[in-house]
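K.L.:
The following comprises the amino acid sequence and a computationally predicted model.
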Amino acid sequence: MTRYLAADLHFDHAEVLGYTDRPFASIGEMNDRLLDNWNAVVDPDDEVIYLGDLVVPSEPTTVRRWLRRLNGEITFVVGDHDEGVRRTRAVTARREYRFEAGGYRFLCVHDPAEAPADRTDWLIHGHHHDMRPDEFPFVDPGNRRSNVSVELTGYEPVPVAELIDYIRQGKRLRTRPS
């Protein structure tokens, strides 16, 4: 079993193509590529800590339909576009999630503004996509923070072990290295 991190898929969301730098010609192409990328790396018995904004508009039926198509056991931290996740029984909706791995403690939230200012854990978040990569890069050792929005991770979930390797290097990374 491998544990992954991901955020901000925004399935079905036409506007996300306009305010991010996603390289897709249409919503259909985006949906297909995101689903294929996810299922190519995540096996059914893997865990994915998903940090919000699955599908827009977020209705319970649509949320369930997308969740059934994604491999892995999903731990769901809700984002600002996840009203349907809160109303469905397909997955437990959390405001935050904490775990330890590789000698590090992690706090997972959707929006980094929701994290306590006095936190000592590494903060893993989404929300900012690729719109403010200087402030919210993929790895920011100075602020002990990682932005796992799909635009910064190559449009696929990132293994926690890989993120820990980058953290140990101590380098600021604007995006996930190819």
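P.N.:
Yes, it's here. Numbering: from 1, shown residues only.
K.L.:
make it CA atoms for all contacts and neighbour counts henceforth
P.N.:
OK.
K.L.:
Distance of residue 85 relative to residue 93?
P.N.:
Noted for residue 85: a distance of 7 Å to residue 93, by Cα to Cα, to the nearest Å.
K.L.:
residue ranges of the helices in the chain, please?
P.N.:
For the chain, applying DSSP state H gives helices covering 16-19, 27-41, 60-69, 83-87, 160-169.
K.L.:
Kindly compare burial across these and name the winner.
P.N.:
Among these, helix 83-87 has the highest mean neighbour count (mean count of other Cα atoms under 10 Å), at a mean of 21.
K.L.:
could you pull out the strands for this protein?
P.N.:
Assigned by DSSP state E, the strands in the chain fall at 3-6, 47-50, 73-77, 93-94, 97-101, 104-108, 122-125, 139-140, 145-147, 158-159.
K.L.:
For residue 14, find the nearest of those strands.
P.N.:
strand 3-6 (19.8 Å; Cα to Cα).
K.L.:
want to compare, so here's the second one:
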Amino acid sequence: MSSTFFTADTHFGHRSVLSMCNRPFANIDDHDRVMIENWNAVVRPGDTIYHLGDFAYRCGPQQTRTVFDQLNGEKHLVVGNHDFRNETQHLPWASINELIEVEVEGTTFVLCHYGLRSWRNMRRGAVNLFGHSHGRLPGTNQCIDVGVDNVGYVPVDAQTIRARLAELPQLIFLDYTDDEPAMMLPTSANV
């Protein structure tokens, strides 16, 4: 039985990400090797994985392809800001999107590189998964950063995501209609 995983912000080949994000690796070669090992430790060849952007940066086309080819799974790309500047979009992804909705184990996930303020069916339980913020943008019980800096440098599955969401502040909606909200806030906010 195959599984579905999510990740973001791997930044393969990006030396500066080590210091910018305090990643615990001695050098970029160590970083890339461990990230590949972590990926393949959970993602099997028949699994599906959605990468929510910033796959590689300043990596070079040959090295980007070498890394890609070592990674297990049917790989889908949700384009990030660094994926426009390199060879990432030329890799043989199963699909490339800027925003996509997928249903996994009864949950609708709205996938975007960026954290969204509002998304389709959020009142009906749809969950926004994002990257880009490197763990600096707080989540709620309906949106979470699945980037490697926020989830232990490993792709995560729907069950893990739901467990993490349960620990986050609940969204409240500040309007009372059936339409999408004009604004929402975590319940811990003063309203």
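P.N.:
Nice, thanks for sending it over. Since this is a predicted model, take the numbers as computed values, not measurements.
K.L.:
shared neighbours of residue 85 and residue 93 of the first structure, which are they?
P.N.:
Common neighbours of residue 85 of the first structure and residue 93 (criterion: Cα atoms under 8 Å, 6 or more residues apart in numbering): residue 78.
K.L.:
can you list the strands of the first structure in JSON lines and add mean neighbour count and distance to residue 62 of the first structure?
P.N.:
JSON lines is the format used below for the strands of the first structure (neighbours: other Cα atoms under 10 Å; distance: least, Cα to Cα, whole Å):
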{"stretch": "strand 3-6", "mean neighbour count": "23", "distance to residue 62 of the first structure": "19"}
{"stretch": "strand 47-50", "mean neighbour count": "24", "distance to residue 62 of the first structure": "17"}
{"stretch": "strand 73-77", "mean neighbour count": "21", "distance to residue 62 of the first structure": "15"}
{"stretch": "strand 93-94", "mean neighbour count": "18", "distance to residue 62 of the first structure": "15"}
{"stretch": "strand 97-101", "mean neighbour count": "12", "distance to residue 62 of the first structure": "24"}
{"stretch": "strand 104-108", "mean neighbour count": "18", "distance to residue 62 of the first structure": "24"}
{"stretch": "strand 122-125", "mean neighbour count": "26", "distance to residue 62 of the first structure": "23"}
{"stretch": "strand 139-140", "mean neighbour count": "24", "distance to residue 62 of the first structure": "32"}
{"stretch": "strand 145-147", "mean neighbour count": "27", "distance to residue 62 of the first structure": "26"}
{"stretch": "strand 158-159", "mean neighbour count": "20", "distance to residue 62 of the first structure": "24"}
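K.L.:
out of these, nearest to residue 35 of the first structure?
P.N.:
Of all those, strand 3-6 comes closest under Cα to Cα, at 12.4 Å.
K.L.:
what's the average distance of that closest one to the second structure?
P.N.:
For strand 3-6 of the first structure, the mean deviation from the second structure after alignment is 0.6 Å (mean Cα distance after the TM-score superposition for the first structure).
K.L.:
name the helices or strands packed onto that strand?
P.N.:
Under the contact definition 3 or more Cα pairs under 8 Å, 6 or more residues apart in numbering; DSSP states H and E, strand 3-6 of the first structure sits against strand 47-50, strand 158-159, helix 160-169.
K.L.:
outside of that strand, which residues touch it?
P.N.:
By Cα under 8 Å, 6+ apart, strand 3-6 of the first structure touches 42, 46-51, 126, 148-150, 156-161.
K.L.:
Kindly report the same for stretch 44-63 of the first structure.
P.N.:
Contacts of stretch 44-63 of the first structure (Cα under 8 Å, 6+ apart): 1-13, 42, 66, 71-85, 87-88, 108-110, 125-127, 157.
K.L.:
Which one, of the helices of the first structure, ends up nearest to residue 100 of the first structure?
P.N.:
That would be, of the helices of the first structure and by Cα to Cα, helix 160-169, which comes in at 10.2 Å.
K.L.:
what angle sits between that closest one and strand 97-101?
P.N.:
70 degrees (axes from the mean of the first three to the mean of the last three Cα atoms, to 10 degrees).
K.L.:
quick one: the spatially closest residue to residue 171 of the second structure that is not a sequence neighbour and residue 31 of the second structure, what's the gap?
P.N.:
With sequence-adjacent residues excluded and distances taken as Cα to Cα, 6 or more residues apart in numbering, residue 171 of the second structure is closest to residue 186, at 4.4 Å. Between residue 186 of the second structure and residue 31 of the second structure the computed distance is 35 Å (Cα to Cα).
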